[in-house]
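In: Turn this into a model:
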Amino acid sequence: MAMARRTLLSSKNLYYNSSKYYSFSLNRGFASGSDEENDVVVIGGGPAGYVAAIKAAQLGLKTTCIDKRGTLGGTSVNVGSIPSKTLLHHSHLYHEATHSSANWFKFPSVEVDLPALMAQKDEVVSDLTKGIEGLFKKNKVNYVKGYGKFLSPSEIKVDTIDGGETVVKGKNIIIATGSDVKGLPGITIDEDKIVSSTGALALKKIPKKLVVIGAGGYIGLEIGCIWGRLGSEVTIVEFAPQIVPSMDGEVRRQFQRTLEKQKMKFMLKTKVLSVDNSGDGVKLTLEPAAGGDQTVLEGDVVLVSAGRTPFTVGLQLDKIGVETDKVGRILVNESFATTVPGVYAIGDVIPGPMLAHKAMKDGVACVECIAGKEGHLDYDMCPVVVYTHPEVASVGKTEEQVKALGVSYSVRKSPLVTNLSRAKAIYYAEGLLKILAEKETDKILGVHIMAPNAGDLIHEALKALQLGTSGEDLARAWF
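Out: Predicted coordinates for the structure are as follows:
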């Protein structure tokens, strides 16, 4: 059977040399055992899991998906990307009505009906989770609601959400249990005054002062923008000297300046020593990251946004010998196979970007490998979008990454105000387009966009990178 192929410039950081961990065939097809009922069993019903289950069923494999939440879609659909995007959209409309558009249109009154807004968010989530369950029925995926754990590499015991238990057998098991909120030492999340992203997307009133701990990723910034638009005073506290270190440095700096113009405050190189929620509000004791005098910052709500960690609690991976790295990620080879024959892992539980669309691609590629086909992924072509306003989107290499590779490169960049007349026409011309290309061949290496619709525009750049397009080709293309 053909082995899966990937084109990964940074593969050392994502995958592990199969010769070190495996003495068996990488793409061996189905494990032996005539008494096993399923060809594929998927543990987890999030973007990685439900897509893998549907793909397996479409390939003619008898498939069961086990999910503990009871509503499919995982963190992304239930308490992550979908509710946050819903609130981002509607908070933007409110902000436009009370700020930019207010210069030309007179509204008698614009008020936030927060219960109605939250109800709308919940309705969107409900519709999508039911839609995924409908796809399971259409594709004949067996759906078991409960918490699964390994009894053996081919048997999963499920404690069902109705209080019962059952055992699900499979020739191939895929672990797709996603990730969970990463906590901070000494800080207890109560989902009331000290909240995770889940609690921050379900607040019952608009906080006067919101403090966000962590700006290394996108979640805290997006949620900060939601509540900032609705009237909160937002302060970001970050231990590192910059926000979003994975972002291109030049774009990141302009991005932060733009957020500051929107009255978002930043306290960088700052350490949180303690959080006290015993009073009416919350008090944070802070000090400079390098050491120094302590200060106190007060807020109504504190969002802990320190990242996410792979969720493998209760799976009993050690019982069957599945190996993980020092941060709990499951070790896999290029076919998503773990160190145990017949057991695979995808999505947030393995190395790589913790993004829903990446997890979905993992699911398809993994099942294709199991079925003896060629599952192909290139994480360098995985686009990333921050859904603030303006949005920031990128694909390919940052300038810092290109420099580290030692490649001779050129930079094409243009402020949005001089690049797109439509940006000026819609009264939002703050942004940047930046293209990195190899100097000798003019092959595009990376594209970075900060603009109101950057998440839509980046797909043009993605196609250019996938096709090996030059900067000149892109300049001459009709758009």
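
In: Could you use CA atoms for every contact and neighbour count after this?
Out: Noted.

In: what sits against the nearest residue to G178 once chain neighbours are set aside?
Out: Leaving aside its sequence neighbours, G178 sits nearest to D348 (C-alpha to C-alpha, 6 or more residues apart in numbering; 4.7 Å). Residues near D348 by C-alpha atoms under 8 Å, 6 or more residues apart in numbering: 176-179, 310, 354-355, 359.

In: For the residues you listed, pick the one with the most neighbours.
Out: Within the contacts of D348, neighbour counts (other C-alpha atoms under 10 Å) peak at A176, which reaches 33 neighbours.

In: Settle this for me: that residue is touching V41, isn't it.
Out: No: taking contacts as C-alpha atoms under 8 Å, A176 lies outside contact range of V41: 10.3 Å.

In: hmm, what's the outermost residue in this structure?
Out: Relative to the mean C-alpha coordinate of the chain, counting by C-alpha atoms, centre = their mean, the farthest residue is P108 (39.4 Å).

In: right, and the secondary structure at it would be what?
Out: With DSSP: H, G, I helix; E, B strand; the rest coil as the basis, P108 sits in coil.

In: gap between it and H92?
Out: 19 Å (C-alpha to C-alpha, to the nearest Å).

In: same thing with G45?
Out: G45 is 31 Å from H92, by C-alpha to C-alpha.

In: So for these two, which residue has more residues nearby?
Out: Neighbours per residue (other C-alpha under 10 Å) separate G45 from H92, with G45 holding more: 30 against 17.

In: so who does that one touch?
Out: Under the criterion of C-alpha under 8 Å, 6+ apart, the contact partners of G45 comprise 65-67, 72-74, 176-177.

In: Once you drop chain neighbours, what's closest to the spatially most central residue of the chain?
Out: Nearest to the mean C-alpha position of the chain, counting by C-alpha atoms, centre = their mean, stands L355 at 3.0 Å. Among residues not flanking L355 along the chain, D348 sits closest, at 7.6 Å (C-alpha to C-alpha, 6+ apart).

In: Could you do Q254 as well?
Out: Once flanking residues are discounted, Q254 sits nearest to G431: 8.0 Å by C-alpha to C-alpha, 6+ apart.

In: Could you report the distance from the one you found to G307?
Out: With C-alpha to C-alpha as the criterion, G431 and G307 are 26 Å apart.

In: The stretch 1-150 of the chain: helices as residue ranges?
Out: Secondary structure of the stretch 1-150 of the chain, counting by DSSP state H, counting those that start in this stretch: helices at 18-21, 47-58, 74-79, 81-98, 114-138.

In: what's the offset of the shortest one from the middle of its chain?
Out: When C-alpha coordinates are averaged (C-alpha atoms, centre = their mean, to the nearest Å), helix 18-21 and its chain have centres 29 Å apart.

In: just the second one next, same as before
Out: In this view, helix 47-58 has its centroid 18 Å away from the chain centroid, taken as C-alpha atoms, centre = their mean.

In: Here is a second sequence; please produce its structure as well for comparison:
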Amino acid sequence: MTVPAQVDCLILGAGGAGYPAAFFLAQAGKSALMVDPIGNLGGDCLAEGCVPSKAVREAALVRGLADKFAHFGLRGAAPAVDWRAVMARKDRVQQTRYAQHGEEIAQGGALFVHGRGAITAPDRARIDAANGSTREVGFRHLILATGSRPARLPIPGAELAITSHELFRLGADLPQPEHLVIIGGGYIGVETASMLQALGTRATVLEYTAQLLPGFDAELATFLHASLAQRVRIELSAQVLGIERNGADFTVRYRQNGQEHTVQGDAVLMATGRVPVLPEGFAHLGLQVEHGHVVVDATLRTTNPQVWAPGDVNGRSMLFHSAVRQSLVAAHCIAAGGQAVDRMRFDAVPMTVFTEPELAHVGLTAAQAEAAFGAGAVAVTHYDYATDSRAQIYGETLGFIKLVFDLRNGLLLGAQIAGMDAAQLIAPLALALEQGLGAAALAETAFPHPMLSEGINKAARAFFSSLSA
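Out: The predicted model follows:
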């Protein structure tokens, strides 16, 4: 492929923050060049994140059905776990999607280079292709979609821990841990603990703060803690001090309540968040950076009007589906000559945690809403899974839907869900938040029966009827 000397838009990274913009701009008649070191679409989400981890998680859920046989009047042995076969299936899912993305590249209209880009001037970059060729390219606009990588704590022995990369990458060949010590109780840590425990691994989670899932709604975090603690050892307020190797095992030292403790396992997972990946020569762009993240406005434009930074590099909402929307916002504005024709609503991006049970949330918590609008300005309605027909059928009656409404106008401000199907249920609530809908729309829509989504309708009706009274 011939790389031109000048393009309208250079896109560094072909993950969720990169390829939607590249294809949109190409279809809009702009010359778009996309460069990615993986050589395909999907970024880390497909390479080592959401897709492969959920492939393993679904295997854990299927195996876990055996634990529920008695509820349905069934009998039989739980299936044995073949770790290598589970991981091979994960690889097949990844390879299927890579083949699909390869077709998208061929048909998308944007130029694609397997390689890396280095910034050499405010409007120029060096493209180092994987085949060894190098080319200088000028650009009118730059989309910085270089994503993020797993973070490691600055502690002795940090290099002894694996990350989500080693665990879920294509072709991962790690044996199944017998006892996995997980440093970090955020969503990556708890998801991994949940799925691997269901496949037969003992797991210990060490979380630095006093709450599992720090930053989450307290009721959601407490719900998950109570459920997960029945299967997984969880240590809160645990400051990890170091990791040491002892033969085939590892010892993790941590301080808790002023005392030092240790826990041993045959593998240690560092699940302490992710940090942005910035290209070589980044300083040439003159961008404002705060806490390691590129500062952007609601159009994803940086402090350099030529540069846009959707996705993980801005740290605003480090999720694949958020990156896709951010990518398109940036592309819409670039295609309009830099005008702010579209804006990102970060508060309307749903967050899901694929543990067993699931969690999901979008928008404001009740506490955040009261802090923003004043005490007494919001109303919270609950729908308890114990009263739901589908939850009763499945025997999954522990859970709830919580909706936060603005008392002044009835608009939805936020939602939190814990329990079965939470990741699916949050989608219509994110739509309602994005579109400025409220209790009336949710209460007057007929939701299918017998499905848990009826709970959204019933919770909205409870609030809406109180407004009408």
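
In: follow-up on the earlier one: in the second structure, what sits opposite the residue nearest to Q254 of the first structure in the alignment?
Out: Using TM-score structural alignment, the equivalent of G431 of the first structure in the second structure is G399.

In: Repeat that for P83 of the first structure.
Out: Per TM-score structural alignment, P83 of the first structure is aligned with P52.

In: still on that earlier bit, residue in the second structure matching the residue nearest to the centre of the first structure?
Out: Aligning on TM-score structural alignment places L355 of the first structure opposite L319 in the second structure.

In: which residues does its match contact?
Out: Contact partners of L319 of the second structure, counting by C-alpha under 8 Å, 6+ apart, are 311-312, 351.

In: Same check on H332 of the second structure?
Out: Shown here is H332 of the second structure, whose contacts under the criterion C-alpha under 8 Å, 6+ apart are 341-342.

In: Number of residues surrounding the alignment partner in the first structure of V349 of the second structure?
Out: For V349 of the second structure, the aligned position in the first structure is occupied by C382, per TM-score structural alignment. C382 of the first structure: 16 surrounding residues under other C-alpha under 10 Å.

In: Distance of C382 of the first structure relative to G228 of the first structure?
Out: Relative to G228 of the first structure, C382 of the first structure is positioned 29 Å away (C-alpha to C-alpha).

In: And the helices in the stretch 301-450 of the first structure?
Out: Under DSSP H, counting those that start in this stretch, the stretch 301-450 of the first structure gives helices at 317-320, 356-370, 399-405, 416-419, 421-425.

In: list the buried ones in the last one?
Out: By neighbour count with 16 or more other C-alpha atoms under 10 Å, helix 421-425 of the first structure contains the buried residues A423.

In: elements contacting that helix?
Out: Helices and strands touching helix 421-425 of the first structure, as assessed by 3 or more C-alpha pairs under 8 Å, 6 or more residues apart in numbering; DSSP states H and E, comprise helix 416-419.

In: Need the residues that contact the helix it packs on.
Out: 423-424, 429-433, 451.

In: Buried among these? Make that a ChimeraX selection.
Out: A single ChimeraX command selects the buried members of the contacts of helix 416-419 of the first structure (16+ other C-alpha under 10 Å):
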select :423,429,430,431,432,433,451
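
In: Export the contacts of helix 416-419 of the first structure to CSV and append columns for distance to V212 of the first structure.
Out: Converted to CSV, the contacts of helix 416-419 of the first structure look like this (distance: C-alpha to C-alpha, whole Å):
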residue, distance to V212 of the first structure
A423, 30
K424, 32
A429, 28
E430, 25
G431, 24
L432, 26
L433, 28
A451, 24
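
In: To which residue of the second structure is R308 of the first structure aligned?
Out: Counting by TM-score structural alignment, R308 of the first structure corresponds to R274 in the second structure.

In: what about the residue nearest to its match when sequence neighbours are not counted, how many residues close to it?
Out: Nearest non-adjacent residue to R274 of the second structure, counting by C-alpha to C-alpha, 6+ apart: P150, 4.4 Å away. Look at P150 of the second structure: counted by other C-alpha under 10 Å, it has 16 neighbours.

In: Same check on the one 10 residues further on?
Out: Neighbouring residues of L160 of the second structure were enumerated by other C-alpha under 10 Å; the total is 16.

In: and it, what is it in contact with?
Out: Shown in contact with L160 of the second structure (C-alpha under 8 Å, 6+ apart): 243-245, 268.

In: Let's see that with 6 Å instead.
Out: Residues counted as contacts of L160 of the second structure (C-alpha atoms under 6 Å, 6 or more residues apart in numbering): none.

In: do R343 of the second structure as well
Out: Counted by C-alpha under 6 Å, 6+ apart, R343 of the second structure has contacts 298-299.

In: go on, F463 of the second structure?
Out: Contacts for F463 of the second structure (C-alpha under 6 Å, 6+ apart) come out as none.

In: Is it in a helix, a strand, or coil?
Out: Under three-state DSSP, F463 of the second structure falls in the helix class.

In: if you skip the residues just before and after it, what's nearest to the aligned residue in the second structure for S274 of the first structure?
Out: Counting by TM-score structural alignment, S274 of the first structure lines up with G242 in the second structure. Using C-alpha to C-alpha, 6+ apart and skipping residues adjacent in sequence, the residue nearest G242 of the second structure is P156, 4.8 Å away.

In: pretty sure the one you found contacts V240?
Out: No: using C-alpha atoms under 6 Å, P156 of the second structure is not in contact with V240; the gap is 9.9 Å.

In: Which one of these two is surrounded by more residues?
Out: With neighbours defined as other C-alpha under 10 Å, P156 of the second structure and V240 compare such that V240 has more, 22 against 12.

In: Is it correct that the more buried one is in contact with Y254?
Out: Yes: counting by C-alpha under 6 Å, Y254 is a contact partner of V240 of the second structure at 4.1 Å.

In: Helices along the stretch 151-300 of the first structure, start to end?
Out: Secondary structure of the stretch 151-300 of the first structure, counting by DSSP H, counting those that start in this stretch: helices at 197-200, 219-229, 249-261.

In: What is the equivalent residue in the second structure for R422 of the first structure?
Out: With TM-score structural alignment as the criterion, R422 of the first structure matches R390.
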